[in-house]
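> show me the folded form of this:
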Amino acid sequence: MSPRTKEQNDEIRERRKLQIIETAELLFIRNGMSLDIRDVAQAAQLGYGTVYHYYNNKHLLIHDIMESGFSAAEETAKQLNAPQSPLSLLHTYLRCLPDSWTKSRAAFAIYKKASENFSMFEPDIQHVYNNRFEEFIYMPVVVLIQKAISLQELSDKLDPHRTANTLLGALIGAYSIYSGHDNQRFDANFTADVLIKGILEV
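As a prediction, the model looks like this:
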């Protein structure tokens, strides 16, 4: 049997690292900073030494999860700049957001931990994450609501910040309930329809 090429070894390493990350993402959503390397190894069905080879402490692993999550969440938020009416765009965004969370558990971790004010992190890191979430993920939603109000698509009785918090908070909460049940599919369209109908009736 011929030895593996460098390219084959690199591909195996990348697959294994992805396996570790994807397993850790789920555990991080559930356990936060209580994430343990041994639990990741067990859940990924890998040896502890194998996981330790890639991540010799949980903080490096959590850092990679957060960076991956922010990148995915920020990419999704770019949809809010599409040439579409603000209300229609908001509706589309609320429908698409859960799909982006299904594709990237790390992205969902960002929203989940943002709803908790990133309180599990040290103050300096918490500050950085809060600012990054507000600038690139939260404020685009607020601005979109402001535009919808200015165009009279939404009532001027609505406070943009309070509305954004309510919409995102409700979506995170609803998705959290379903994410723990593999046999139940989250209905993003239904949830988005209910949320939009709610703010239209204000």
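> contacts and neighbour counts: CA atoms only from here.
Noted.
> beyond the helix or strand encompassing E11, next helix or strand please.
E11 is part of helix 6-31 when elements are defined by DSSP states H and E. With elements assigned by DSSP H and E, the helix or strand that comes after helix 6-31 is helix 37-44.
> give me the contact list for that next one.
Residues from elsewhere that reach helix 37-44 (CA atoms under 8 Å, 6 or more residues apart in numbering): 19-20, 23-24, 27, 47-48, 50-52, 57-58.
> tell me what angle it forms with helix 6-31.
Angle of helix 37-44 versus helix 6-31, following axes from the mean of the first three to the mean of the last three CA atoms, to 10 degrees, is 110 degrees.
> one more, for comparison:
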Amino acid sequence: MSPRTKEQNEEIRLQRVREIMKAAVDVYLEQGITMEMRDIAAKAGLGYGTVYHYYKNKLMLLEDLLWLAFEEARLLTNKAIAADGDSRQRLRRYTSMLLGHWFYDRSTYILYKMIWENFHQVPGGRFQMLYDRFQTDLHEPLVRVVQEALGGMEPESKANLLLGSMIGCAGLWIHHGHDEPDTDQMAASLLAGVLGKELL
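The predicted structure follows:
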């Protein structure tokens, strides 16, 4: 048997990282920050040593996971908010798309949930840079479109209330194993409740 090529080794490495990250998402949703690397290894069907070969501890793994989720969320936010349509249409599209993405890729849901909890379970300000980038790249665009839709009526507090409501509502489905809901209908209901029926 001939030795593997560099490309084959890289594909194996990427596959292992994907398996570890997928398992980490599942374990985090079950256990929160108390998750342990041995639980992630078991969920991924990998040896304990294999997981440690890629990540020395759960915070390093979580950091990679959250930065990847951030990039996905940034692309989605830009696509939804920068698209054509008036501010109300863009806000509804953003809300529906983000909820849908959370159900599809739960690492993005974890990112928003941990940001909203101000990373209070993570020691030592480890994610300060991620928090700052979240504010500029994900939160501020939402505040701007809320301001366009509402005028000068407390756009930041309304944006915060909307995101908090989305996180709570999505968590009910994610943590209780329900099938994915109609995200467009969920978005309409949340926007009506948080921002007012006149926006629909």
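> and the TM-score between them?
The TM-score (TM-score structural alignment, normalised by the length of structure 2) is 0.88; 196 aligned residues with a CA RMSD of 2.0 Å.
> before we move on, the earlier item: format the contacts of helix 37-44 of structure 1 as TSV; extra columns: distance to D99 of structure 1 and neighbour count.
As requested, the contacts of helix 37-44 of structure 1 are exported to TSV (distance: CA to CA, whole Å; neighbours: other CA atoms under 10 Å):
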residue	distance to D99 of structure 1	neighbour count
Q19	20	17
I20	22	23
T23	19	19
A24	20	27
L27	19	18
G47	32	13
Y48	32	15
T50	31	14
V51	29	23
Y52	31	14
N57	31	13
K58	27	18
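> biggest separation within those, which pair?
When the contacts of helix 37-44 of structure 1 are compared pair by pair using CA to CA, the farthest-apart members prove to be L27 and T50, with a separation of 17.8 Å.
> just to revisit the earlier point, the helix holding E11 of structure 1 vs structure 2, average distance?
Following the fit onto structure 2, the mean deviation recorded for helix 6-31 of structure 1 is 1.8 Å by mean CA distance after the TM-score superposition for structure 1.
> what is that helix packed up against?
In terms of contacts (3 or more CA pairs under 8 Å, 6 or more residues apart in numbering; DSSP states H and E), helix 6-31 of structure 1 is packed against helix 37-44, helix 58-77, helix 105-115.
> now with 7 Å?
If contacts are counted by 3 or more CA pairs under 7 Å, 6 or more residues apart in numbering; DSSP states H and E, helix 6-31 of structure 1 sits against helix 37-44, helix 105-115.
> out of those helices, which is the most enclosed?
Mean neighbour count (mean count of other CA atoms under 10 Å) peaks for helix 105-115 among those, with a mean of 23.
> before we move on, back to that, now render the helices and strands packed on helix 6-31 of structure 1 as TSV, adding distance to I137 of structure 1.
Formatted as TSV, the helices and strands packed on helix 6-31 of structure 1 follow (distance: least, CA to CA, whole Å):
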stretch	distance to I137 of structure 1
helix 37-44	29
helix 105-115	9
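> could you point out which of those sits nearest A188 of structure 1?
By CA to CA (comparing all of the helices and strands packed on helix 6-31 of structure 1), the closest turns out to be helix 105-115, at 14.1 Å.
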